[in-house]
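Undergrad: Mind looking at a prediction? Sequence and model below.
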Amino acid sequence: MELVDRARALVPAQGRAILGITGPPGAGKSTLTDALLADLGPDVGHLPMDGFHLADVQLDRLGLRDRKGAPETFDVDGYVAALRRLHDEPDRTLYVPGFERDLEQPVAAAIAIPPTARLVVTEGNYLLLPHGGWERVRPLLAACWYVDLDDDVRRQRLVRRHEQFGKSPADATAWVERSDEANARLSAATRERADLVLPVTVG
């Protein structure tokens, strides 16, 4: 697999490399990440941006519940700190939060990245965003790949995903059009900043 070889080539002689996978909601970032992790073997770490979602109790406090998934609804400081620790503390196990889609909530310390992980894959919508604190992410990545998918197919995937996790068809469609697509436009505007654009074909 060419992408596996490209990922392995990022690992430096000393220290760690972090590979970013970005793109709009529903493009297939997690699918690609899962495939890479499976093919690269056990000595590769995983740090998903989704684990840094603010919990609903915080979104309610901030009045951001209806914008969940937007850049300001993440703990960007915590995410950047975790990425920095991967470089600064390579001999320590790093525990990072995961994200439980059934609950739509982050889960503390759900993922462990051991010192043996010389390559770490991180994926999320805003890895190349140039403002709001997210501009600190790109310098910490050895490379960042953008996953691109036809917008109509991507929106259909998102509606199905929301339905699977409990929304009615009408509510799922409304959420995609109001929230996910606003976030998709932000991500799409960063496409040209990626080191590699990966078109996803369906069919």
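TA: Nice, I can see it. Residues are numbered from 1 along each chain as shown.
Undergrad: only C-alpha atoms for contact and neighbour calcs from this point on.
TA: Noted.
Undergrad: Identify the residues contacting the residue nearest the centre of the chain.
TA: Residue closest to the average C-alpha location in the chain (CA atoms, centre = their mean): residue 124, at 1.8 Å. If you count contacts by CA atoms under 8 Å, 6 or more residues apart in numbering, residue 124 has them with 20, 21, 22, 23, 29, 48, 49, 50.
Undergrad: Against that first model, consider the following:
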Amino acid sequence: MSTPPFEDLLERARAMTTGPRRILGLVGAPGSGKSTLAARLAGALGPRRCVVVPMDGYHYADVVLEALGRRDRKGASDTFDVGGYVSLLRRLRSGEEAVVHAPEFRREIEEPVGSALPVPREVPLVLTEGNYLLLREGPWAALEGLIDETWYLEPPEELRLERLVARHVAFGKDPAAARAWALGSDAANARVIAATRERADLVVTPS
């Protein structure tokens, strides 16, 4: 499968910075390169035209996951505050507030931090990235119509797993535990995400 070069992706994103505010979504399995591409696009467009607001800011805190008995499934579709994320996208689309402050997920502590990402009204493009932007089951169905365009990232599977394991190791897991998580909980989530691929406006195969 061929994929547009970065310059073409950048031009496609730049075209969304004219007119009223638009929301561009990047979706894909864990380790597919969503954060990397989001940062690259935002860096090229500049902070006056694009702000990145990841879905991961709506991870339930570990204390909540423990209470729900879902700590060992962190990252599954039912371990997020979906209603909070939906409300954020609605606020961002409305443009009624001078600044909307979104939460941010900090991997070094594995917890979300509230109100860490300011999004001024004047910024025309919000780039949001996450695993379940195209899921339409349960509370995720409320995302319908809130994201203007969604790109599905699909790197070679071996590369995705390599990056994912390396990321888990970088943030504190030993190599064996990192691989076990990538092939266990992460793999189960990846299958759910892959089933949403057909809803994407564009499939990107990063290398």
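TA: Arrived safely. Just so we're clear, the structure is a prediction, and the values are computed from it rather than from any experiment.
Undergrad: The residue nearest to the centre of structure 1 maps to what in structure 2?
TA: Alignment note: residue 124 of structure 1 maps to residue 130 in structure 2; criterion TM-score structural alignment.
Undergrad: And for residue 4 of structure 1?
TA: Taking TM-score structural alignment, residue 4 of structure 1 has residue 10 as its aligned residue in structure 2.
Undergrad: residues in structure 2 matched by stretch 170-177 of structure 1, start to end?
TA: Under TM-score structural alignment, the match for stretch 170-177 of structure 1 is residues 176-183.
Undergrad: Tell me the gap between that stretch and the middle of its chain.
TA: In terms of CA atoms, centre = their mean, to the nearest Å, the gap separating the centre of stretch 176-183 of structure 2 from the centre of its chain is 21 Å.
Undergrad: Comparing it with structure 1, how large is the average distance?
TA: Superposing on structure 1 places stretch 176-183 of structure 2 at an average distance of 1.0 Å from its equivalents, by mean CA distance after the TM-score superposition for structure 1.
Undergrad: returning to that earlier point: quick check on the contacts of residue 124 of structure 1: which are buried?
TA: By neighbour count, with 16 or more other CA atoms under 10 Å, the contacts of residue 124 of structure 1 hold 20, 21, 22, 23, 29, 48, 49, 50 as buried.
Undergrad: what range in structure 1 matches the longest strand seen in structure 2?
TA: The single longest strand within structure 2, with elements called by DSSP state E, is strand 111-120. Using TM-score structural alignment, strand 111-120 of structure 2 lines up with residues 105-114 of structure 1.
Undergrad: contacts for that stretch?
TA: 45-47, 50-56, 92-100.
Undergrad: Could I get the buried residue list for the match of stretch 170-177 of structure 1?
TA: 178, 179, 181, 182.
Undergrad: how about the second one, what does it touch?
TA: Listed by CA under 8 Å, 6+ apart, the contact partners of residue 179 of structure 2 are residue 165.
Undergrad: So what's the residue count around residue 166 of structure 1?
TA: Residue 166 of structure 1 has 11 neighbours, counted by other CA atoms under 10 Å.
Undergrad: and it, helix, strand or coil?
TA: Under DSSP: H, G, I helix; E, B strand; the rest coil, the three-state class of residue 166 of structure 1 is coil.
Undergrad: now swap in residue 20 of structure 1 and tell me
TA: At residue 20 of structure 1 the chain is in strand, as set by three-state DSSP.
Undergrad: Excluding chain neighbours, what is closest to the residue in structure 2 that it lines up against?
TA: Using TM-score structural alignment as the criterion, residue 20 of structure 1 maps onto residue 25 of structure 2. Once flanking residues are discounted, residue 25 of structure 2 sits nearest to residue 150: 4.5 Å by CA to CA, 6 or more residues apart in numbering.
Undergrad: That neighbour belongs to a strand?
TA: Yes: the assignment for residue 150 of structure 2 by three-state DSSP puts it in a strand.
Undergrad: so what corresponds to it in structure 1?
TA: By TM-score structural alignment, residue 150 of structure 2 lines up with residue 144 in structure 1.
Undergrad: could you list every residue that touches that match?
TA: For residue 144 of structure 1, the contacting residues are 19, 20, 21, 22, 127, 128, 138, 194, 195, 196, by CA under 8 Å, 6+ apart.
Undergrad: Adding distance to residue 116 of structure 1, write these out as TSV.
TA: Formatted as TSV, the contacts of residue 144 of structure 1 follow (distance: CA to CA, whole Å):
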residue	distance to residue 116 of structure 1
19	16
20	19
21	21
22	24
127	24
128	27
138	23
194	27
195	26
196	26
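Undergrad: Which among the residues you listed count as buried?
TA: Using 16+ other CA under 10 Å as the burial test, the contacts of residue 144 of structure 1 include 19, 20, 21, 22, 127, 128, 138, 194 as buried.
Undergrad: Residue 123 is in contact with residue 33 of structure 1, correct?
TA: Yes: here residue 33 of structure 1 lies in contact with residue 123, judged by CA atoms under 8 Å, at a distance of 7.3 Å.
Undergrad: Between those two, which is the more surrounded one?
TA: Per other CA under 10 Å, whichever of residue 33 of structure 1 and residue 123 has more neighbours is residue 123, with 23 against 19.
Undergrad: Excluding sequence neighbours, find me the nearest residue to the more buried one.
TA: Nearest to residue 123 of structure 1 is residue 21, by CA to CA, 6+ apart, at 4.5 Å.
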